[in-house]
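A.B. asks: here is a sequence with its predicted model. Questions after.
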Amino acid sequence: MKKEKVVLAYSGGLDTSVILKWLENTYQYEVIAVCVDVGQEDDFAAVKQKALSTGAIKAYILDVKEEFVTDYIYPTLKAGAVYEDDYLLGTSFARPLIAKKLVEIAEKEGAIAIAHGATGKGNDQVRFEASIKALNPYIKIIAPWRVWDLKSREDCVDYALKNNIPIPVTKKDIYSRDSNIWHISHEGGNLENPWNEHDENIYKMSVAPEKAPDTPAYVEVQFSHGIPVAIDGFQYSPVELVEKLNKIGGAHGIGIIDIVENRLVGMKSRGVYETPGGTILYEAHKSLEKLTLDRATMNFKKNIAEKYAQLVYDGLWFTPLKEALDQFVDSTQQYVTGIVKLKLYKGTCTAVASASPYSLYNEEFVTFGEDDVYNQKDAEGFINLFALPLTIRSLMKYDKDQQKKINKNKQVI
């Protein structure tokens, strides 16, 4: 009897290595391992070989870095979406792309199910499964962490040793990490106690800010319609541009955050994130928008950015609302073109200069010196109209107070 096939989101790490063998042992499935390259620095030849040697009947390595940057990172950057004021959504927007590729392979291979290694406590289970359901609701989803008898990463280590599965962690190095071209996250281990200061030795993309150069560095980022296209006058492909800024930012300790965040499933979690290049791009993009967007659009776009971040964090990438917000965001970016100069110094990234052919800043109007374009007397009429509701309210209150005084005086007489 022919065995049924399952597609596994595979990284070669502890969890997915154990899951591959567990799917085979528990359900007798033929496992097709799919490793989606979104920029994590892995030996993909070794990952593929490990999947096959662990029992997979086939292993795919899919390089989607270009698609990741252009179709997932850049739209979120243009929206200015930041979750809870800090998190630049590095893991969040990688999940819908990975899910999309898993569905494509499952359809191609005739697999009945997709399996993933997200835990029952985290956000990724929602991101994977909401995306899969949006793209193909007929594919079965298997989430081993919600059904098997293994209760911890330590149990996974034991299972791997028992089944002769080589693993990249030990019980001493138990951090859960997720990395891609945009960031790396660190969770678990001693980070689970928020009173523990994190150890700088966990950094992978950055140096500690205290160990960054004592001399500040400057970098210029050029944008075209809200999309970064050049660094210091040199044009780069999307992937090259992000990688270049990661090196520049990482060398100066840019983009390291240690946060407690609210997970979608209702609990708080603590993580350390490194996003060096992304932090530079967000700061540059925000600065250029301040130069080129009018006040009303900027203020309204902040509301859109917050909602956009919530959708991305919650795994609702493939939704009508997300598509509608993209249309709004794109309309705001038609004049977000120009150059921003940033100063990098020991973990800080500050925009210090900006220029755009669509700048709304007009020196002739705002100068404190003499000018011929602005009649200051015009401000009086503007203020009278602007403050008219306040004036009317104050007059009403004044009249009532006066009437009360008159009535009080009558009673005394």
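C.D. replies: Perfect, thanks for sending it. As the structure is a prediction and not an experimental result, all values here were calculated from the model. Numbering: from 1, shown residues only.

A.B. asks: switch to C-alpha atoms for all contacts and neighbour counts from now on
C.D. replies: OK.

A.B. asks: beyond whichever strand or helix holds Gly277, next helix or strand please.
C.D. replies: Using DSSP states H and E, Gly277 sits within helix 276-292. Reading on from helix 276-292 to the C-terminus, the next helix or strand found by DSSP H and E is helix 295-313.

A.B. asks: ok now that following helix, how far from the chain's centre?
C.D. replies: 14 Å (C-alpha atoms, centre = their mean, to the nearest Å).

A.B. asks: give the buried residues for that helix.
C.D. replies: The neighbour-count check on helix 295-313 (16 or more other C-alpha atoms under 10 Å) flags Met298, Lys301, Ile304, Ala305, Glu306, Lys307, Tyr308, Ala309, Gln310, Leu311, Val312, Tyr313 as buried.

A.B. asks: likewise for stretch 59-74?
C.D. replies: For stretch 59-74, a neighbour-count test (16+ other C-alpha under 10 Å) marks Ala59, Tyr60, Ile61, Lys65, Glu66, Phe68, Val69, Tyr72, Ile73, Tyr74 as buried.

A.B. asks: dump the residue contacts of Gly90.
C.D. replies: Contacts for Gly90 (C-alpha atoms under 8 Å, 6 or more residues apart in numbering) come out as Asn180, Trp182, His183, Ile184, Thr275.

A.B. asks: below is an additional structure, to be compared with the one above:
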Amino acid sequence: MAKQKIVLAYSGGLDTSIILKWLKETYDAEIIAFTADIGQKEELDGLEEKALSTGASKVYIDDLREEFARDFIYPMFQSGALYEGQYLLGTSIARPLIAKRMVEIARAEGATAIAHGATGKGNDQIRFELTAAALTPEIEVIAPWRLEQFREQFPGRAEMIAYAEKHGIPVTASAAKPYSMDRNLLHISYESGVLEDPWFDASAPENKDMYLLSVDPEDAPDQAEYVELEFEQGNCVAVNGERMIPLQVMEKLNELGGKHGIGRVDMVENRFVGMKSRGVYETPGGAILFSAHRKMESLTMDREVMHLRDSLISRYSSLVYNGFWFAPERLALQALVSESQKNVSGTVRLKLYKGNVIAAGVKSPVSLYNPHIATMEADPTQAYNQGDATGFIRLNALRLRVASGVEQNAAK
């Protein structure tokens, strides 16, 4: 009788390395390791050999970087999504893509289950499993961190490190430096370990070595650098006059942002499961793209359309953060977002300087800004009669006068 097949979302880090070995022993199953290349770069080196030597029967390492940029990052940035006013959702938006490809592999390989290394305290477990439920509801999901048997064997990271050493599994984590990192094309996140203390200063000079994508803003060049981003219907299609696909745009902006120390965020956020957690993020290219997109919208988007879309940013951001990328309500919101972006085309010029993204100009062939109407000087078009404002104000003040009169009469 053929063994059960389990597809494991495998990063090669401490948790998933241990889980691969543990699943194989515990379930007497064939483990197919899957790694999504979404921009981890050198973290992928030697991953296939490591997975096979740890016990995987087969390894998939799929280059999903262009799909990630085109179908996930770009649509999300069109929405203006920003979770709790700070987080550009770098980890959140990657999870539905990883889970989507994982269930596709499971179907192709005839696997009956998928597994992941997300803990029972975090958001990733929800993101993986809600995606699986939306796309392949019949598949079983194994989450070792939620199994009592697994937690009894590994109550902490020290036990996992000892297990890895015992079984000859190479891992980068150590008892001295146990904080975790997650890297992709959009960002890199840092959490746990010393970062669990929100008073710990992650920006201090002695902690510079933690950051991988950006220089410390204090060490960034003393000379500002200008960059121009060209947009078509809300999507960046060129940088400094060079046409690029979304993947190339993200890579170029990451390079520029990292050089100037742009996109660092240190925040305490609200997880979907109910607790607060502290995370430190580097999103150099994303911070530039976010700022440029907003400036392009300011020139080309109708006021009421913008305000309607903006009223939905918190909702959209929460859907992404909480794992509802493939939910019907996110798809419905995306349709509205796409409609709102039809006129968001033109060029934005920015100045990058020591961690700052500074506006330096915006233009568009479909600009809604009319200098003749907005001018404080005489309007040669006579499109706006200042005297009309008298009636406009009087009508808008009517309900305020009525309410004030009622209050005054009640006070007598």
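C.D. replies: Noted; the coordinates are in hand. Only a predicted model underlies this, so the values are computations on that prediction, with no experimental measurement involved.

A.B. asks: could you pull out the strands for the stretch 201-350 of the second structure?
C.D. replies: Along the stretch 201-350 of the second structure, counting by DSSP state E, counting those that start in this stretch, strands occupy 225-232, 235-239, 242-243, 264-270, 276-282, 346-353.

A.B. asks: what packs against the helix holding Gly277 of the first structure?
C.D. replies: If contacts are counted by 3 or more C-alpha pairs under 8 Å, 6 or more residues apart in numbering; DSSP states H and E, helix 276-292 of the first structure sits against helix 74-79, strand 217-224, helix 238-251, strand 338-345, strand 348-355.

A.B. asks: check contacts around the closest residue to Thr119 of the first structure other than its chain neighbours.
C.D. replies: Leaving out its chain neighbours, the residue that sits closest to Thr119 of the first structure by C-alpha to C-alpha, 6 or more residues apart in numbering is Trp145, at 5.1 Å. Contacts for Trp145 of the first structure (C-alpha under 8 Å, 6+ apart) come out as Gly117, Ala118, Thr119, Gly120, Lys151.

A.B. asks: one more time with 7 Å, if that's ok
C.D. replies: Listed by C-alpha atoms under 7 Å, 6 or more residues apart in numbering, the contact set of Trp145 of the first structure reads Gly117, Ala118, Thr119, Gly120.

A.B. asks: can you flag the buried ones in these?
C.D. replies: Among the contacts of Trp145 of the first structure, those buried by neighbour count (16+ other C-alpha under 10 Å) are Gly117, Ala118.

A.B. asks: need the counterpart of Ser317 of the second structure in the first structure.
C.D. replies: Ser317 of the second structure maps onto Ala309 in the first structure, with residues paired by TM-score structural alignment.

A.B. asks: er, Arg243 of the second structure actually
C.D. replies: In the first structure, the residue matched to Arg243 of the second structure (TM-score structural alignment) is Gln235.

A.B. asks: pretty sure that match is in contact with Ser224, am I right?
C.D. replies: No: using C-alpha atoms under 7 Å, Gln235 of the first structure makes no contact with Ser224, being 11.4 Å away.

A.B. asks: what about Pro276 of the first structure, neighbour count?
C.D. replies: Using other C-alpha atoms under 10 Å, Pro276 of the first structure is surrounded by 29 other residues.

A.B. asks: what sits against it?
C.D. replies: Taking C-alpha under 7 Å, 6+ apart as the criterion, Pro276 of the first structure is in contact with Asn246, Gly249, Gly250, Ile254, Gly255.

A.B. asks: where's the last one relative to Lys302 of the first structure, distance?
C.D. replies: Gly255 of the first structure sits 21 Å away from Lys302 of the first structure when distances are taken as C-alpha to C-alpha, to the nearest Å.
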